[in-house]
Every structure is written in C-alpha cells, then in structure tokens.
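# Below: sequence and its predicted model.
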Amino acid sequence: MRTDQPKMIYLKDYQAPDYLIDETHLTFELFDDHSLVHTQLVMRRNPERGAGLPPLVLDGQALELLSVSLGDVQLQPADYQLDDSHLTLQPTAENFTVDTSVRIHPETNTALEGLYKSGGMFCTQCEAEGFRKITYYLDRPDVMSRFTTTLSAAKQAYPILLSNGNPVASGPEGEDRHWATWEDPFKKPAYLFALVAGDLWCVEDTFTTQSAREVALRIYVEPENIDKCQHAMDSLKKSMRWDEQAYGREYDLDIFMIVAVNDFNMGAMENKGLNIFNSSAVLARAETATDAAHQRVEAIVAHEYFHNWSGNRVTCRDWFQLSLKEGFTVFRDAGFSADMNSATVKRIQDVAYLRTHQFAEDAGPMAHAVRPDSFIEISNFYTLTVYEKGSEVVGMLHTLLGADGFRRGSDLYFERHDGQAVTCDDFIKAMEDANGADLTQFKRWYSQAGTPRLAVSEAYDAAQGEYRLTFRQSCPPTPDNGEKLPLVIPVELGLLNAQGGEIPLRLQGEASASGTSRVLSVTEAEQTFTFVDVREQPLPSLLRGFSAPVRLSFPYDRDQLMFLMQHDSDGFNRWDAGQQLSVQVLQELIGQHQRGEALVFDPRLATALRTLLEDASLDQAMVAEMLSLPSEAYLAEISEVADVEAIHAAREFARQQLAEQLFEPLWARYTANREVSKVTPYVAEAEHFARRALQNIALSYLMLTGKAEVVAATLDQYEHCDNMTERLTALAVLVNSPFEAERAQVLAEFAERFKANPLVMDQWFSVQAASGLPGGLERVKALMQHPAFTLKNPNKVRALIGAFAGQNLINFHAADGSGYRFLADLVIELNALNPQIASRQLSPLTRWRKYDSARQALMKGELERILASGKLSADVFEVVSKSLA
C-alpha cells in the first residue's frame, strides 16, 4: 500500500519505449508456498527513439529478486538499481538479453492481480498492470513480444498446465511433477499473458472456420461444474460464426480455451487463446442460472472472443486508448446479442443502463472523457464511460457512415494495423480513409467529458407546409474542463401524422423525399432543419434507436407520449415514450409527497399499459420492458436534489396503483404464460426469455395486491419450476412482501437447496440485500456472518455489499448515515485486501452532492474518514480525493 500521494499520469507525456522485447521466454516453477519465475528477454534498442543507450527501466512490484544477468554476465547488486517498483540496468549494446529469476507468493495474493490462487488453482490477471507482479518487464501495451511459456507443477494437484498459444511439448519432471510448454506465434503485450494450473475438467468441441481450418475448443472448469458449460460452448461457436459473417474476422490459433475462475475482479479477460473468466460469466444451467445470466454468459463469451481482433491482433498503444478496444468490442458484442435475441429489447436494456449509471458517472467527480487525459490508477478507468459510452461513440460512426461504410472502415483498420499497438485516432483515420469522410469534429467525442444536452423546439407553418425543428446542444462543465465545443450529434427521426402514419421527409432544398426516417447531423450549438410538403401538424419521433448518448428534451405532453407509445414505428422510441410518461407521472407524485398532499395517480399511464397488455401481437419481451417503471436510481439521477424518501414513496405508490388497476390483464398474462412454462422444457432462446420475462414482471405487480390466489401461485411457481428464472422471481417477490412466514420458509429452503453452489448463493444474498423493506442494513450485516460469505471473493462483495449500496437506496441512504458508515468501514477493510474492489464500492458515496445538505455532510464526512485512514491504495486514494475536490 502507498503511504505517499500517488502520482498523476498524463496522456500528453506519452513517449515510445526506449527498448523493445522481441522474445519473452518464461519458466514457472509452481509450489504451494511460493513460486519461482525465470525470465529471458531478447531485447533491442527501439530505432524510433534515436541513438544512444539510455538506462533500461523494468517494471516490477512485490518481487523478490534472486538473480539478474545482462547477456552472459551475472550482475551484482552494485551493477543495477532496485526499488519497490523498478529494476534499472545499463545495456552495453543495441541487441542484448536480460535474464532474471524472482520469487513470488501467489498463495497470499488477495488483490487478484498478477499470479494468484483461486481455491486450488493457479491463475493470472495481468490487465492492466498485473504482469509486473509476476516478473520484471516493460509492462506497457505498446511493447509487444512473442511469448514461450513453460510451467512446472505437482502432477497430482495440478494435472492441467495452460498458457497462451499452442501446446508444443510436455513431459514428466522427477517422480511427482510435470511440465508443459506453450508457444504463442503472435506478438502480444504483457497484459494479454495468461497462465492456469489446476485440477480441471474440460468440455471439448471443434469449430471449422470459413477457410476450412479446424479449431479445438475447450472450456476448463472445476469437476463439480462440468455440467454447466454447454451454454458457454454454444455461445462461443455462435460468436465465432457471427464474427466471420459480420466482420470477416477468422480465428487464428489451433486452439481456443476458456477457464472458469471463482475469484476474479472483473467479468472475464481476453488473454490470447486462453480466456480467463469469472465463473459467473461461464457457468449456466437452467436450474442454477436465470435467463439474464444465460444472456450475460452469451454476451461476455462473445465480447472476449471478439477481442481476438479488436484488442489482441490490434491493441492499444497506451491505457488512455482503452476504449479503442473496449468501446469497439462492446459495440460488437451488442450487435451480436441483438442478432441472437430481440434487437429492440437489447437496445432498451443498454440505454436504460447507460442513462442510469453512465450519465451519473458523467455528472460526478470521476467524470472523464472516453479517452481520458490523465489518471492516477488505470484500474479506476475501466468505467462505463470507456466501455458503454465508448460503444455509443462507435455506434454513432456506424449511424453516420452506414453499415457498408462502417464495415469498409473496420476492414481497413484491421488490415492496416494488424500486429500493432495503436490509438483512437488511428481507428478514426481508417474510418475516414475508407469512406472519404472528414471526422475531425466527431473526434471531440473522445476528448470531451460529460453528457451533452439536446433541447429541441418546433414551429409549424400550415400555409407554407413547412415544419422546423431547432436543435440547441450544450454540455455542463465537468471536473476536467468547463469549455465544451459543439459535437457531431446524429439524430435519427421521423414525423407522425394524426393517424400515427409516417410522413415522407424532404428537407428544404432537396429535390424529393427520402424515406420516412432519416439521420440529421447536428453540428452547431444551434441549428434549424426545415421540412417541406408537411400538410398537417406532425408529432416528431426524435432520437430513434437512441442514435446519440445525449439528454434529449422536447415539450411532449402526456397525451402525445401516449400516442407515441401506441403508434411509433420505432420500438425503442415506443418504450422511451412510456418511460417519459412514467417519469412525468412519478415526478408529479414526488412533488405531492414533498408537499404533504394526498398522492393522486394519473390514470393515463395505466390506460396506456393496459393497451399493451391486451395486445397479443406485441413482442412479450418488449411489453415486459414497457411495464418496468424507471428505477429509483434513475429517478434520483434526473433529480436536481434526490429526495430518497419521496422517490421511494412515489414509485411504490405507482406500482401499487398499477397492480390494482391492471389486475385482470396482468393475471391473465401471468396465468397464460405460467401454464406454457409448466409444460415447456427450459430453452435458452429469445422467445422463451420473452415469455418468462412478461410472466415474472406480471407476478411482481400481482403480489402487491396481497390476494390469496397470487400468494398461492407464487409458492407454486417457486416449488414447481424447472429453472432459476422462475424460482428466483418467486423468491424475490416473497422477500419483498409482507408475508413473513412464507418469506422465511422459501429463504431457508433456497439456502439449503443451493448451499453447495456459490453462484446461486450470490443471488440469494442479492435478493435480500436489495429489498426495500425496513431493516436493510441489519439484514446485510447478519448475512455477512453467513458461512457462504467472504470479503475475499469479489462476487460475494458485489452480490451483498454492492447490491445494498447500489440498489437499495431507501435503506442505504438512511437519514442517520448508518449506511454510509457501514460502506466506509468496508472500503477501509477492502483497501488492504483488494484495492480494485474497494475503489469500485465507493461509487454511491462519490455522488454526495446529489442529495440534501444533511446527507451531503454525512457522506462527505465518511469520504474524509476514508482519506484519513492512512495507507490508501492508489485505487481508493484517486476516487476519494477526486470526490472531495
């Protein structure tokens, strides 16, 4: 841990490395109480850095140096400089080798960076800067090398020895040990290195590429999980085929491997040829994983596989360019998931998440550009801005250039930069060159932080048949800067007539209409577009498909929003109109609560939702999404000052009113879908997901009525289902109900049934942690004493602590500040165990300016207490210090 103030790193200070590493030869001797790492680096002076031989500064942390040689000469301590972070040598020739041997301790590595043990398995996580905890190296993404890795371990405890690339040799070593050598033919930076050793079983399959090469596919898991891998394998094969068809990208090695690890800070890691996954992102079976978990596994498997090109074959020059690989790959995996499931529902879910969480990040103390200008700890910048907003930026390019133009650009990008470490500017340049486009102004999306606001006004001239839309763009100041230049904002739109039909669109100056939906490029601070031949007052459908990540405002009234819900041809905008209507209704209720008035529910929302429920022709997944009210977190985010009690009371009142007013159609939909579920075996496909989604959201409303038939149906669903989606929903609605006996019964039964399954127990923790019933903090503290919980496992922390602080606003934001003290205590404790996880739990406290003055003082006080606790990691120090600035 650091005791001094960590140093800020700036993009403007980037310099190419003085030396390059052509070959990396690694030998690992793995033992239960330590490991030895022997490294040979074949190096040369970087010709781009000019003449001379400056000192060679290798990165290294928590390493015990045993020996170091330069060429054939073993160096003595007087021949090199060694400190906590670096080993410095003086080369004497432009081409040379460096050999080191170090001792490390994976068995005590609770930070889960570098080489560590998860249960009885050795595994690695090297992104972003974990390789320096394995051996001395130039641990930066623009140093790419060919790796050869040999592993040696006890054969009985670690029969499986894996690394990147292709296996080239193996054999026994003495009586009880063995070794294996792997060779990766492709250059890669150190962050893509991977190693796994353990007692693992595997599921095997093959994939034949478009050029008729056969690739071996293997998913390695601990023996008890061997029956939960087929969905991931199916997802992998779908991903490989999709990437060939959509992007022309073929896999390049003889083998592709995935390993499931229980202790992992992230979702998964795209190490070349050997992807290491959090077990929650691999293991899926109907009885133990929900539909959402199945979809998450499919998406993450695709994401990591797609990285083989967008991240591995072409990687980022420095960590400021992180979105070059992550934003692009999120866009790619979203396209895959849209094709595998409902494209509209996928878009709805992505945008709902972005608006609730990434927009909050943009408005908070950690706001940063998609390509940040500076950071203290890079692990803090694996953010929604880099990933999700980065994906939206790539999506805008797709919208502006069209599908064919975007494909030309991506083809050129991969062809031009294969085997290179490049920048976001290189990506944009490929898009420009492939399409003859000028994207100079568009690049501001990469350098300006904050969520743009787009205010739209209208004017209609009936006599001239002209309809004008005026767009005004702005962006609030962010901690990095206050001056915001106009962006390129693609706005897809349509115009609806009084019957809900689409009006042909012709802009002033155009010879003829060009369809009924089109994209306008808003490039100025204020810009007006005039449509001609408009023979009646239209209703605009704006930002279709959420064509840009902006806060849009247009003065729709509630009747107009109901009309769009019923008639808009764009599925996303139908949902969004419903969300806007819900927000207006909920904000009215919030105001009534704050004024001490009786709550009065606008019946138009129930009327609109009734229409959807009674329309059997609609996609059931879409109906389920439209029935979902905006979350308390979203309502807090769009509030000037978030009134936690008023938001909770208003939303619960609205849910109760909808449950009572829509009981009949909800009950009809629930019973019809439940009957189908009873006789239909579980299938992880979109149509089945949709049926269960509508069935389960209907049940969550119905339980609010407390009717005996609903309680009986809920217990029946819990007891007599063949899948976790139905069982967990039944558990959740009972946990959030006033029926204490039934709640206690199912909680106990669930824990007993699934006590041997850690991932299912995580869901049991989360359901209770997120419950808005009184006593939330006491429940969480009690659950922390449960034998299935440990602070050392990131999944457990996220499931219990993260769910409480991030989803249970009414309990976390208790007026006495107890929730804040609880979280601060845990962050201080986690800081010593796992700094990455500690810093990520801080997010709810960083938004202290969003709340009333009393809560502000309490939250700020806890941040100050964390800062004063001493020995903060760079991860936690950066978040806390920026939050208090």
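Here it is on my side, so go on.
# For the rest of this, base every contact and every neighbour count on C-alpha atoms.
Will do.
# so how many other residues sit close to V679?
9 (other C-alpha atoms under 10 Å).
# same thing with Y116?
24.
# Return the distance of the residue of the chain most remote from its centre relative to R798.
Using C-alpha atoms, centre = their mean, the residue of the chain lying farthest from its centre is A463. It sits 51.0 Å away. Applying C-alpha to C-alpha, to the nearest Å, the value for A463 to R798 is 61 Å.
# Would you mark the buried spots in the helix or strand hosting E864?
E864 belongs to helix 853-867 when assigned by DSSP states H and E. Within helix 853-867, the residues scored as buried using 16 or more other C-alpha atoms under 10 Å are R855, Q856, L858, M859, K860, G861, E862, L863, E864, R865, I866, L867.
# From A511, how far out is the residue farthest from the centre of the chain?
For A463 relative to A511 (C-alpha to C-alpha), the value is 20 Å.
# How much space separates W309 from P185?
15 Å.
# Same question for M761.
On the measure of C-alpha to C-alpha, M761 and P185 end up 41 Å apart.
# And these two? Which one has more around it.
Neighbours were counted for M761 and for P185 using other C-alpha under 10 Å; M761 has more, 22 against 15.
# circling back: separation between the residue farthest from the centre of the chain and P540?
Taken as C-alpha to C-alpha, the span from A463 to P540 is 19 Å.
# again with I647
30 Å.
# what's the answer for A633, then?
28 Å.
# try Y670
Y670 is 35 Å from P540, by C-alpha to C-alpha.
# same check, this time on D425
Taken as C-alpha to C-alpha, the span from D425 to P540 is 35 Å.
# which one of the two has more residues nearby?
P540 (20 against 14).
# Is the more buried one within a helix or a strand, and which one?
strand 539-542.
# From the contact counts, what lies against that strand?
Counting contacts by 3 or more C-alpha pairs under 8 Å, 6 or more residues apart in numbering; DSSP states H and E, strand 539-542 packs against strand 489-496.
# Can you give me the buried ones in the very next helix or strand once past the strand it packs on?
The first helix or strand that comes after strand 489-496 along the chain, using DSSP H and E, is strand 518-522. By neighbour count on 16+ other C-alpha under 10 Å, the buried set for strand 518-522 is V519, V522.
# Next secondary structure element downstream of strand 518-522?
Assigned by DSSP H and E, the successor of strand 518-522 is strand 526-531.
# That following strand vs strand 489-496, what angle?
30 degrees (axes from the mean of the first three to the mean of the last three C-alpha atoms, to 10 degrees).
# what does strand 526-531 rub up against?
Outside strand 526-531, the residues that touch it by C-alpha atoms under 8 Å, 6 or more residues apart in numbering are E466, Y467, R468, L469, T470, F471, R472, Q473, L505, R506, L507, Q508.
# and with 6 Å instead?
E466, Y467, R468, L469, T470, F471, R472, R506, L507, Q508 (C-alpha atoms under 6 Å, 6 or more residues apart in numbering).
# ok, second structure coming up, stack it against the first:
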Amino acid sequence: MREGTAPLIRREDYSAPAFWIKSVDLTFDLDPAKTLVINKMQLERNLDVPAQALRLHGEDLNLTRVLVNGESVSFRHEEGLLVIDSLQGVPAGPFTLEIRNTCAPEKNTHLSGLYTSGGGFFTQCEAEGFRRITYFLDRPDVMAVYTVTLRANKQQYPVLLSNGNLVEQGELDNGRHFAKWNDPFPKPSYLFALVAADLVAREQWVTTRSGKNHLLQVYVRRGDLDKTEHAMNSLIASVVWDEARFKLPLDLERFMIVAVGDFNMGAMENKGLNIFNTKYVLANPATATDSDYLGIESVVGHEYFHNWTGNRITCRDWFQLSLKEGLTVFRDQEFSMDMAGSASARAVKRIDDVRTLRLSQFPEDAGPMAHPVRPDSYVEINNFYTATVYDKGAEVVRMMQTLVGRDGFAHGMTLYFERHDGSAVTCDEFAQAIADANPQSELARLLPQFKRWYSQAGTPRVTARGRYDAPSRTYTLLLEQSCGSTPGQAEKQPFVIPIAMGLVARDGRALALQLEDEALPASGAYPQERVLVLSENREFFTFVNVDEEPVPSLLRGFSAPVTLADGLSDNDLLLLLQHDTDPFNRWEAGQRLALARLLAAVRGDGDLQLDQPFIGAMRGVLTHPTLDAAFKELLLSPPSEIYIAEQLESVDPQRVHAAREAMRMQLAQALRDDWAVAFEANQATGGYAPDPISVGKRGLANLALNMLCLDAVARGDTVWPGRAYQRFKDASNMTDRQGALWALLASHSELAEPALARFYELFKGEPLVIDKWFTLQATAPESGGRVFARVKALMNHPDFTIKNPNRARSLIAAVCMGNPAAFHRSDAAGYVFWADRVLELDGINPQLAARMARVMDRWSRLAEPYRSAAREAVSRVAAKPDLSSDVREIVTRALADA
C-alpha cells in the first residue's frame, strides 16, 4: 500500500474485530514461482460489536476460491481488503471459511510474508506479513490454533518446519513429501512461521524442572553446523534462566531456531520456530568476534523469552508493541547481566546498554520521529520498531523493578501471567499487575502518574543542586524535572523518576544516608545508597548528620532514562572517577570529563589541548591495579562523534571529528608507555573463550594496540604497525584479527591495504565475515575523503548486493549512520549518495529503505553548508511520486522538523 492510500491509524480508534478466528488449517503446496495456499478457518461472530461484513487483509495475492460452509460466496475488494458482505447477517455460532490463493515467494524482495532465500522458503510475518501469504484478520488480537501441512519437493526441501509439534510426515507422489504441524497454543497471525529448505541441525535434549524432556534444534545451511555451538549453549542457558528467575518453563515438545541469510530484522519469536538472521546464530572463534558472541547470547535469549512475554501473552494492538518488546529487552538485559557473573562484568553490560540507549533513543526523543513508548498514531507500523519502543520501553520496566524491588517484580510477573495468559492485552494491564502485586510500593501509590512514561514522549531533564549547612550538619538536595516539547505534545506533566544515589566524602568514603525525620531502620544502620522518587516538578530532600560537604553521586546505575545536570566541577568528577562505589557513575564521571573538553574545543576555536589533570586521571585508570580490563576499556574510550553531536545545538560534523581525533592522538602520545604495558599485560592465553575476563583482556589489548599504532604512524615509527600486521596474520581468533586490522585502518598505516586484501582472501567464502570487511572500510576514520571514495567503489564490488539486508547495512548504513565525518561532506556528495540509495532500496525492500531514511532525522540541527544540502536530499526523496508509505512517513516528518 502506498502512502497516498495509507490511512493514519490512531490508538484511540481501536475497536474489537467483528469476527474471531478460532482455528486455522493451512495447506501449502510450495513452489518458488507459484505457491498454493489453502486456508480453512473456523470463525465466529463477535457478538459484542454490531453486525457487519467480514473484512480480511490481503496483499499481492491471487485469489482463486472463497467458500463458506462449503458453498461459493460473492466477495469484493476494497482498499487492500477482501470483503464478504453476505456474512453480515450470519447467525451466531461457528462457521467454516475456506480461501484458496497463490503467492509468488521468489518475487518477494520485501522479505515480508513468504519469500525465498538461498534456495529455501522462509517467512517473516511481524508486523503485517501474514496478509502477504493468505487473506486473514491480520491483527494481533485475533488468536487462533493452527494446524499446518507443508508439501514440497523432497530433494530440494528435505526439511519442512512450522510452529508447534510435528504430528505427521510422509511421502507423496512425484518425489514430494509432506509434514503436518500443530500448535496447541492460540496465537496471532504475526507469530506464524514456516521453513522449507535443505538444512542440517544441531540437536540437544533438555529436561526442565518439571521433569519433561524437550528437543532443542538449531537449523543452518550445510557447512555451517560448526558455528552453532554457542547459539545452542545460549538457548539452553535461556531455558534454564527463565525457569529459575521467573518460573516460566518451555511449553512445547521442541523448540527450533532456523538461521537465514536474508532477513530484515535480527530474529523473530514465532511460536516454537524462531527464525534468525544468520548474524545472531553463526559463530566460531575464527569468524566471530567477542561482540558477536555476546550478541548471539542476547538475541537468542530475547527471542526465547518472548515465548511467554509476547507469545503466551501478546499485544491487543500494535500501539502496545512495548508490552512485549520493552519487557523482553529488559528480560534479555537481566539475563545477560546474570550470565556475566561478577559485579564488574554486570556493570560493563549495563554501561553498554545505556550507551546504546543514548546513541539511538535519546536522539529519537529529540527528533521528528519522537513518540511515546506507547505511540498514539502511525501510518506504517514497521516504522515504530524503534529504540523508544524497545530500549526506552525496557528502561520503563526497569524503573518498575527499581520501585518494587527484584522479588516484588517477580511476584508482579506471576500475577500478570495468572491474569492474562492466552490473551492479547495492553501496557496498562501489565503495569497494573506489577502494582497490584506490590500494594505498599511507590509504584502502586503513583501508578497513574508513572504511566506517563507510556504516554509522553521526550527525555526528561533532571537538574540537581546541593547545599551543605555546616552548623546543622545537613545536606539539602534540590531536584527539578522538565521535559521539552515533542511533535504533537507541547506540554508535559511530571514523570515519576527513581533516582538511585549516594553521597561521597572528599576522602572517597561512602556516607550514611539519613533523611530528615527518618527513624533508624531495623538493620540498625542507615544505608549508603538509596532511591529518591521525584514525582513533582521540584522537590527537596534533606539529609541529616552529614559531617562534611559531600559530592552527590546521582542516577546510579542509570536508574531512569533522563539527562542529568548536577553542576559538578572537574574536581568533583575526578573524585567520583577515583572513588565512587557505583561503577556506572564512575564511568560516567570519566565520560563527562572527556565530553567537557571535546565540547569546549568544538564550540571554541577547534583546538583541543588536554590538561594534565585529565591525562593523569586517564593514566590512573589505565594503570589501576584492580580495575577489570573491560571496565578500563570503557573508561578510556572517548564519547563517540554521534554522542558528542547530540550535545550541540548546531552541529559541524567535521569539527566534532577533528576534536575527537585530537583527543585520541593526545591520549595515544601522552600514555604511550602505559599503553605498551597494558598491551603486553592483557594477552589472553590458551584457547578462545568468550568469558568476561578474556573478553575484557582482548578488548583492552586491542584498544592499546590501536593507540600505539596511532602514535607510531604520527611519528613515522614502523614498529607498532609492524607488530599489528603480524598480530593480524597470526591471530587465533577473529576478535584479535579484526582488532589488529582496525588498528592499522584507524591509524592510516600503509599496512592497512595489504591487510585488507589478505583478510578478504582468507574469508571470501564467509558472508558474515565479508560483512565485517565492508563495515571496517566504511567506518574507518575519514581522511581527505578517502573513506567515502572507497565506499562508492565498494558498491561495485562483486560481493556487494543491495538486495541482502546484512550486506546493505554493512556498507551503506555503516557509512551513513556510523561515520559522520565521511558522510557529512561540504560538497553534499554523502547526501546525494544517501538519497540515491534510499530511492533504490525503496523499490526493493521498503522496510530496509525506511531504516536507511532515518539517517536524516536530525538534518535540521546541522550547521551550514550541511543543513541546506541535507534538506535538498530529503526533499528529493520525498518528491518521488510512488514512494512507499514506509519511507514517506519518515521523510515527511523529517521535513516538518525544519
């Protein structure tokens, strides 16, 4: 459907369906050019709504037959709907509707619905892909029990999979075979899946706490089986964790994961049959980095956890998307932190999650696509699979846990499932269950106000000011909140903001926190950390028996998705960097010190000169005897160019790039000897393992090598680049090999070219590794336009295809989204490149094109000459007459943000 005919969908207009579909019997005769779909449904009128015609969704289908109770009926087509008027007066009770249609999977470049990839059949039905398979009430509140029969050529498609349990399989005439699957749990159509392909599987039986045995299977193309061990281990860990943490068991006889090379998303939680992008399944030490291993663990966990938070209880409508996605992101974050083990490793995971939020969601909240966690309207639902729905939604759930406690949250989850298992519900019903399970909590007391997190867009700003009174030994903290206007929401009411905090003495001691008029706790001691709940625009909190003026440590663990302005001085931040017991705030102090220096250079004359206190603090981190290596790497990595730009009202990307590169160079030079020691001290010995300690050592060693090469190339020294090239050749794992290659690229070493050529020859048969090869080149620090020129040349490389989402993201998205200095050019060539690619992709895969279009959300904040050129590029895309609704919604809102 094109934007010209696509209506604006409003949450307030929701109405229940006129019919319910109780069961579905689907038969597929699979053929790439023309697949026959026989769809037999048992329907009932919804007696709670006025009688009306049956309207079924359908898109790009060839309809051949419509039967009601075995008899042909008349029908008509109306704006993408199949309308059967004769059912308006159908009596109460069930009736059978049979629809026969065909579709053309091999022509489906949208990768939504039923499509082909690598000689096999795959599906992606969320959000509205099922209507591209057959006519249906394609909405999440219509839940049915499915029986699916697949028929196909046995030699070409020996594996036939669908949701649920395998009930029958056998041979057919002419070299064909069949498999019949039944899913006993009612589900919406977006959770339907089928796979027919030539695949092999890693299998593992597991026994759950109830004593039931379940078969776990990970299906991949032949030749990739050796890359599935980590995915299987992650799946087993997910099953064990969910049953231990939330008492949620695996509920089917088997659980299947299938990897496919053409996929718009990361993965999909179809009931019992999860379909994954190969990126989040395939890994061995030679081809996958530590980051890949962690990503696989996280995504496997995420999709498995959806079995309960998304499948057993699903969304009433797509406005409630965060009901499943925000909650499940929170669950996968908790899972990954628990898998990390140590307090430091947990902190590293939390910091990574917050960095992701700040780099993607905070800009979204400040741009034309700003929307609440529960949106109020949309034109294209695919555009609302956003960082706000997912990552900010997860932070909203985390705040609930903060307000009721870990055990209280688990009790709330139990109540949620007792009330709503098997239903399609709303975000309100989830929040109510958590509050009702904890009636004495601050969440229960403030629930109507807390739910503003679901209805109000924007990132709240918390301003904090402390005043110490020596005579009375009191410290009074003033907290104020505000939130700027966002599209469609000019005025904001106060949020409920939990602020975890502590007070730190000048000698680094953590101080006891006794609020005014507070009785001594049963423990006999006042805590050294507590949560203040800010629910008004302005509130005072007074602490007593404070013997000296403290430094406040606020928003510990990033306890709320807000920005904080606390007015701390450099000396205060240096104190927190050295002594704060909260790892997140310790990292945050270092980032704020670096950011202040970067912003001063960008806003001033552009000349950055690092001062000795800052360099000394960074040296103290690098040489600290007890800090974990992974934590050191985070502390020593300057804020990204994207994050720096978000702090500016008018952005000159080239000035930002120059300032950050100057900081890297000065840290490389000033700490040269310390980097060398760190490199040697953090060599992970023995066989490869993606455990937190080894990952941290590899990360810090590779950062050190990067800095050493940067310094060496600047001085004309060839020793460290030579060592990096040798490390690249000898590396026993992809993390170290890629780390060495990046050190050469980022330092502009002449050895980068032979290393790139060698890398390609080694891995030209590994698609995911070649994706890395493209991305490394597209994200290398720009120097004289060479990176952008290389990207344009790589568009013609034999291994590049814009039709594969992973490959398109590896090059086009990498340079447009991940390399501001290469993309934002004064000659506007980057914007011309972006517009050309978005228009090209829109004719192939509108979902992917819309993701690429989001690059220009924040064009209006660019300084000249970038701003005018960017607007021209966005306008050119918007002017295309037959632009998809996916892309038109994005660019129209971007242009309105001028």
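Done, it's in. Computed from a prediction, not measured in an experiment: that's the story for all the values here.
# sorry, back to before: the helix holding E864 of the first structure vs the second structure - mean distance after superposition?
On superposition with the second structure, the mean distance recorded for helix 853-867 of the first structure (mean C-alpha distance after the TM-score superposition for the first structure) is 1.3 Å.
# The next helix or strand after that helix maps to which residues in the second structure?
Per DSSP H and E, helix 853-867 of the first structure leads on to helix 874-884 as the next helix or strand towards the C-terminus. On the second structure, the counterpart of helix 874-884 of the first structure by TM-score structural alignment is residues 885-895.
# got a list of what V260 of the second structure touches?
N277, T278.
# Check the gap between it and G120 of the second structure for me.
9 Å.
# which residue numbers in the second structure go with stretch 856-863 of the first structure?
Using TM-score structural alignment, stretch 856-863 of the first structure pairs with 867-874 in the second structure.
# Provide the aligned range in the second structure for stretch 401-415 of the first structure.
With TM-score structural alignment as the criterion, stretch 401-415 of the first structure aligns to 404-418.
# Go through that stretch and flag the buried ones.
In stretch 404-418 of the second structure, counting by 16+ other C-alpha under 10 Å, buried: V404, G408, F409, A410, H411, G412, M413, T414, L415, Y416, F417.
# One more: stretch 246-262 of the first structure?
In stretch 246-262 of the first structure, the ones that count as buried by 16+ other C-alpha under 10 Å are 249-253, 255-262.
# how about TSV for these, with secondary structure and distance to D816 of the first structure added?
Listed next are these as TSV, based on DSSP: H, G, I helix; E, B strand; the rest coil; distance: C-alpha to C-alpha, whole Å:
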residue	secondary structure	distance to D816 of the first structure
R249	coil	56
E250	coil	57
Y251	coil	56
D252	coil	58
L253	coil	58
I255	strand	56
F256	strand	53
M257	strand	50
I258	strand	47
V259	strand	45
A260	strand	42
V261	strand	39
N262	coil	36
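# give me the element V66 of the second structure is part of.
strand 62-68.
# cool, E652 of the first structure as well?
helix 644-661.
# Quick check: next helix or strand after that helix?
Following helix 644-661 of the first structure in sequence, per DSSP H and E, is helix 663-679.
# next one: that following helix to chain centre, how far?
33 Å (C-alpha atoms, centre = their mean, to the nearest Å).
# buried ones in that helix?
In helix 663-679 of the first structure, counting by 16+ other C-alpha under 10 Å, buried: F663, P665, L666, W667, R669, Y670, T671, N673, R674, S677.
# For the third one, which residues are in contact?
What it means is L666 of the first structure. By C-alpha under 6 Å, 6+ apart, the neighbours of L666 of the first structure are A698.
# Trace it over to the second structure, please.
Under TM-score structural alignment, L666 of the first structure pairs with W675 in the second structure.
# Could you do L58 of the first structure as well?
So L58 of the first structure corresponds to L56, using TM-score structural alignment.
# What are the contacting residues of the helix holding E864 of the first structure?
Residues contacting helix 853-867 of the first structure (C-alpha under 6 Å, 6+ apart): G817, W848.
# hmm, 10 Å instead?
For helix 853-867 of the first structure, the surrounding residues in contact (C-alpha atoms under 10 Å, 6 or more residues apart in numbering) are 641, 813-828, 831, 842, 844-851, 868-869, 872, 876-881, 883-884.
# Just the buried residues of those residues.
813-814, 817, 819-824, 826-828, 831, 842, 844-851, 872, 876-881, 883.
# hang on, the earlier thing: and the strand holding V66 of the second structure, what's buried?
L63, V66, V68.
# on that earlier part again, residues contacting the residue farthest from the centre of the first structure?
Contacts of A463 of the first structure by C-alpha under 10 Å, 6+ apart are V534, R535, E536.
# helix or strand for it, which one?
Using DSSP H and E, no helix or strand contains A463 of the first structure.
# That one -> the second structure?
Mapped onto the second structure by TM-score structural alignment, A463 of the first structure lines up with P471.
# and its match, how far is that from V546 of the second structure?
In terms of C-alpha to C-alpha, P471 of the second structure sits 10 Å off from V546 of the second structure.
# Then P798 of the second structure?
P798 of the second structure is 69 Å from V546 of the second structure, by C-alpha to C-alpha.
# Which one's more surrounded, these two?
Looking at P798 of the second structure and V546 with other C-alpha under 10 Å, you find the greater number of neighbours at V546, namely 20 against 7.
# was I right about that one contacting E516?
No. Contact criterion C-alpha atoms under 10 Å: V546 of the second structure and E516 do not qualify, at 11.2 Å.
# Pull up the overlap in contacts between the two.
T474, Y475.
# circling back to that earlier point, among the buried residues of helix 853-867 of the first structure, which one lies nearest to Y220 of the first structure?
Within the buried residues of helix 853-867 of the first structure, the smallest distance to Y220 of the first structure is 40.0 Å, found for I866 (C-alpha to C-alpha).
# Just list the residues touching the counterpart of E645 of the first structure in the second structure, thanks.
Counting by TM-score structural alignment, E645 of the first structure lines up with Q654 in the second structure. Residues counted as contacts of Q654 of the second structure (C-alpha under 10 Å, 6+ apart) are V602, E641, R660, E782, P820, A821, A822, F823, H824, R825, S826.
# No more questions from me, cheers.
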